[in-house]
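> Show me how the following folds:
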Amino acid sequence: MTPADLSRTVLHAVRRAVDEDALRAPVPARVRVERTRPGGSGDYACAVALQLAGPAALPALEVARILRERVAAEPGVGRVEITGPGFLSFTLDAPAAGDRAVLDAVREQGLAYGHGDALRDEILQFHHAREVRAAVTAHAVRRLVVAQGARVRVSCEEASDPDWVRLGVTVDAHGTPPVPLTGIRPVPAGATAAELLERLGSDAARWGLLRPAGHDRAALGPGLLVQGEANPLFRVRYAHARARALSRGAAGLGFTAEPPPCPEPAPYPGPAAYGRHAGHAPGAERPVPHDGAARPLLDLIADHPGVLLAAARHRAPDRVARQLEAVAQAFFDFHDACPSLPAGDEKPSAAHRARLALAEAAGTVLAGGLSLLGIRAPDHL
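Okay, here's the model as predicted:
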């Protein structure tokens, strides 16, 4: 179960309680779950009972008890506890199964992993000045909210700069339309599109404009072109390219991230390959990486849909950029600690397939995030 799945599960429990007249309160549009802080109980926590206590005219602890019995019966939820004044704490059942579900979702959805329909009822009008950073930011925000199901129109105060097209920017209209507007007003770049394209090219210019929060100045110096660790854009793109190289290397060795189909159980590769499922029958489940270095990367990939939705809601493409940087760093840490390809005469094992699946998922998340920012993700650097 992913964090997004858990959020929907809790929301479904609230709706059931209201439908059954156990709770008389408006059903919220969404329920937020967060990872439990150090020292806390369970894997995730939620404050929805405190949120509903007032409208329901019940103590938060009573609301929490009503919801606990409905959430605890759901598949994938191992234990639900009530802590403090009415927080719900969740311990998920079979974490490895949840990890497999995340990797399967990335594989099935590809670059659209993390897209959704949470904003499907919203019709938005973004409006910005005739300035390159505002134009690029509005374009990226459009991509983010459309990926969450919204319908969007973007207008500019004046006729758009023709050079914006080379940055991938399109504008639907100019002038101030007579409809409710959402202004996109980041700190101006201090340069024109033509100047940025000449110095940096489209990809580096877009990253430099979008990576800082809108209220911060954009650093648009030559460091954006450095092919080294000091350049976050390079690290993100290199992590993606390295993940794709691992897939090519595995194909050259005759294996993929998918376990090979066979009518007979595959030879048991040992506890190292199956992690928590060492006691299961051979071939009964697809293994997931159990290595300690895999955990941060798995968590970041699982959190990716929530980051995209938050970035769309807050009109903040910088959140996506920071998420991609974190994924890239976790990928390198994982890759250094846990080789995805066998060395020497070593035969590909279930552990290699599991690690390759995680590396490929990381590459997909990086490519999808860059695409939402309007930046290419080359397979070779």
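> hey, let's count contacts and neighbours off CA atoms from now on
Noted.
> So for stretch 13-22, what gets flagged as buried?
Buried residues in stretch 13-22, counted by 16 or more other CA atoms under 10 Å: A13, V14, R15, R16, A17, V18.
> Tell me the helices and strands packed up against the helix or strand encompassing L197.
In this assignment (DSSP states H and E), L197 forms part of helix 193-210. Packing contacts for helix 193-210, counted by 3 or more CA pairs under 8 Å, 6 or more residues apart in numbering; DSSP states H and E, involve helix 132-146, helix 317-337.
> give me that answer again for 7 Å
When contacts are defined as 3 or more CA pairs under 7 Å, 6 or more residues apart in numbering; DSSP states H and E, helix 193-210 packs onto helix 132-146.
> Packing partners of the helix it packs on?
Judged by 3+ CA pairs under 7 Å, 6+ apart, the packing partners of helix 132-146 are strand 123-128, helix 193-210, helix 294-313, helix 350-372.
> so which of these comes closest to T256?
helix 350-372 (6.4 Å; CA to CA).
> and that closest one, which residues are buried?
Applying 16+ other CA under 10 Å to helix 350-372 flags 350-372 as buried.
> How about stretch 232-251?
By 16+ other CA under 10 Å, the buried positions in stretch 232-251 come out as 232-244, 246-247, 249-250.
> show me where the stretch 151-300 of the chain has helices.
Assigned by DSSP state H, counting those that start in this stretch, the stretch 151-300 of the chain shows helices spanning 193-210, 232-252, 271-274, 294-313.
> want to put them side by side, so please do this one too:
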Amino acid sequence: MTPEQLSSTVLDALQGLVADGAVALADADLPTSVTVERPRQKGHGDYATNVALQLAKKAGTNPRALAGLLSERLEQDPGVAGVEIAGPGFLNITVEAGAQGRVAADVLAAGAAYGRSQTLAGQKIDVEFISANPTGPLHLGHTRWAVLGDAIGRVLAAAGADVTREFYINDRGVQMNHFADSIIAAALGEPTPENGYAGAYVQDLARAVGASRPGIFELPADERRAAVRAEGYALQLAQQQEQLASFQTHFDVWFSELSLHESGSVPETLARLKDLGHVYESEGALWMRTTDFGDDKDRVLIKSDGELTYFASDTAYYLDKRARGFDRCLYLLGADHHGYVGRLKAMAACVGDDPAQTLDVLIGQMVKIMRDGAEVRLSKRAGTIVTLNELADEIGVDALRYSLARYPADSPLTLDIAEITRASSDNPVYYVQYAHARVSSILRNAADLGIAPATGEAFDAGLLAHAKEGELLRALAAFPGVVATAAELREPHRVARYLEDTAATYHRFNDACRVLPQGDEEPGPLHGARLALVAATRQVLANGLDLLGVSAPERM
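Got it, this is the predicted structure:
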């Protein structure tokens, strides 16, 4: 019995008491769901709920009296083995072994879909989690967002949301000319220009540009710059896309900032803001009156020299997302963008939206990578930055992704290469992956003995009555709730921590409960039932790792 199923059972009991007149609650006071949680202390049942404390006053009684009525009704349910009233009115519920054991069958029946729900069904969410210039390789600063944004997209989709993952290409501005000039200088053997880009990767790009379009560097200066800019942009963007694909991070949309201006979206946005009365002119510039909606100062849209600001592009981009039908726009921004939260929310309000309903902004903190006690700062190819590819090659995609995903976005993070690549139980990613490999090994050994997990009528869920079996079953039953909460709060680290706890619970089960027959022992129903529990554990571990974009190895 999962927490969701038990919640329904408790709610049914409450509604039955109201229908019988035993409890005086108006329909408006009846909850739509009841929270049940695993108790913190052993011996307090399988699950606990404080629903009696929450509703007693509305029902005109005291919590223990209401708890007593609920207890009597719940004990009539065949899936409930017993109910204890604790303290001022808590209900500690023990689930019947057969009902608890059915969780293993539910997991195996659902397979890869176990853990998914419709919690966020009907919500169309855009997740923008990397915004980068196409002027060089992706670096350490992008790596954390590549992991967290992708994992957030995965848990949102698992909770039923319609998710689009979006990369915002900063391909407008003077940096693109600096980029082209740097490639040209590298091709002609000249020094890197002021404000240009250095590093061996620029030399590589110069050779690639020359190979893709022979004679490009002999063109007249203005024509050459435009041609090299376009060719270098295409090659560098393709490299970023390859970097992210190899890192198990995939985008549905690669959105060009330049396209906003070429399509006329920015002038249309400015006209809309004027119609809404939220812009004004001062000192030769055009401003948006964001202070009307809580911003600390008004924001410039067009400078006095006629140049559009990034904020004008940001506003047009937000409206473009909304025009594409997104109910919520989720932004993942770096620590240096903390001041953007207020202005983005004010911007959404200026265009007529309620930012509490349409906008989410997550601010992430910096990450440091340490090697031999020193921070890794330099790149062999890029010169001044640590690239995503170099990190993935040295650390490994799985170890790097998991290590970045297991912490909240707003936590400053320092990772030691030696620690996160160590093959030991104190390395969380190894610990979880090893648990999956271990259950896979048991299932292979069972197959070699001709034993399969029990299914259908052959599966006697009531046999899974050992305390350690119960702990593992309750852990598996909690997975859908963990995923739903991770999606609702945009916190995929909850999945990682759940996996570590569940791996530990599995190891305790495996130490206490022998799964395979020994010697001349004939396999029986208990072996089949325990194999079903082992197979269900493997499925949940694999499903959880997939939500983090991490592989589930069958051998280690």
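> I'd like the buried residues of stretch 13-22 of the first structure written out as a markdown table, with distance to R70 of the first structure added.
A markdown table is the format used below for these (distance: CA to CA, whole Å):
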| residue | distance to R70 of the first structure |
| --- | --- |
| A13 | 6 |
| V14 | 8 |
| R15 | 10 |
| R16 | 8 |
| A17 | 8 |
| V18 | 12 |
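> Setting aside sequence neighbours, what's the nearest residue to the spatially most central residue of the first structure?
A centroid search over the first structure (CA atoms, centre = their mean) returns H304, at 1.2 Å, as the residue closest to the centre. Leaving aside its sequence neighbours, H304 of the first structure sits nearest to G114 (CA to CA, 6 or more residues apart in numbering; 6.2 Å).
> What's the separation between that neighbour and V320 of the first structure?
11 Å (CA to CA, to the nearest Å).
> Equivalent analysis for D303 of the first structure, please.
Applying CA to CA to D303 of the first structure and V320 of the first structure gives a distance of 11 Å.
> Please identify the residue in the first structure that aligns with Y340 of the second structure.
Aligning on TM-score structural alignment leaves Y340 of the second structure without a counterpart in the first structure.
> now do W145 of the second structure
In the first structure, the residue matched to W145 of the second structure (TM-score structural alignment) is A134.
> which residues does its match contact?
A134 of the first structure sits next to H128, I184, R185, P186 when contact means CA atoms under 7 Å, 6 or more residues apart in numbering.
> what does A250 of the first structure give?
If a contact means CA under 7 Å, 6+ apart, then A250 of the first structure has T256, L341 as its contacts.
> Output the helices of the stretch 151-300 of the first structure as TSV; include the columns distance to A72 of the first structure.
Output for the helices of the stretch 151-300 of the first structure, formatted as TSV (distance: least, CA to CA, whole Å):
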stretch	distance to A72 of the first structure
helix 193-210	41
helix 232-252	38
helix 271-274	27
helix 294-313	21
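> Any idea which of the ones you listed gets closest to G283 of the first structure?
Closest among the helices of the stretch 151-300 of the first structure, using CA to CA: helix 271-274, at 9.7 Å.
> That closest one corresponds to what range in the second structure?
Taking TM-score structural alignment, helix 271-274 of the first structure hits no residues over in the second structure.
> And stretch 358-369 of the first structure, by the same measure?
Here stretch 358-369 of the first structure aligns to the second structure at residues 533-544, judged by TM-score structural alignment.
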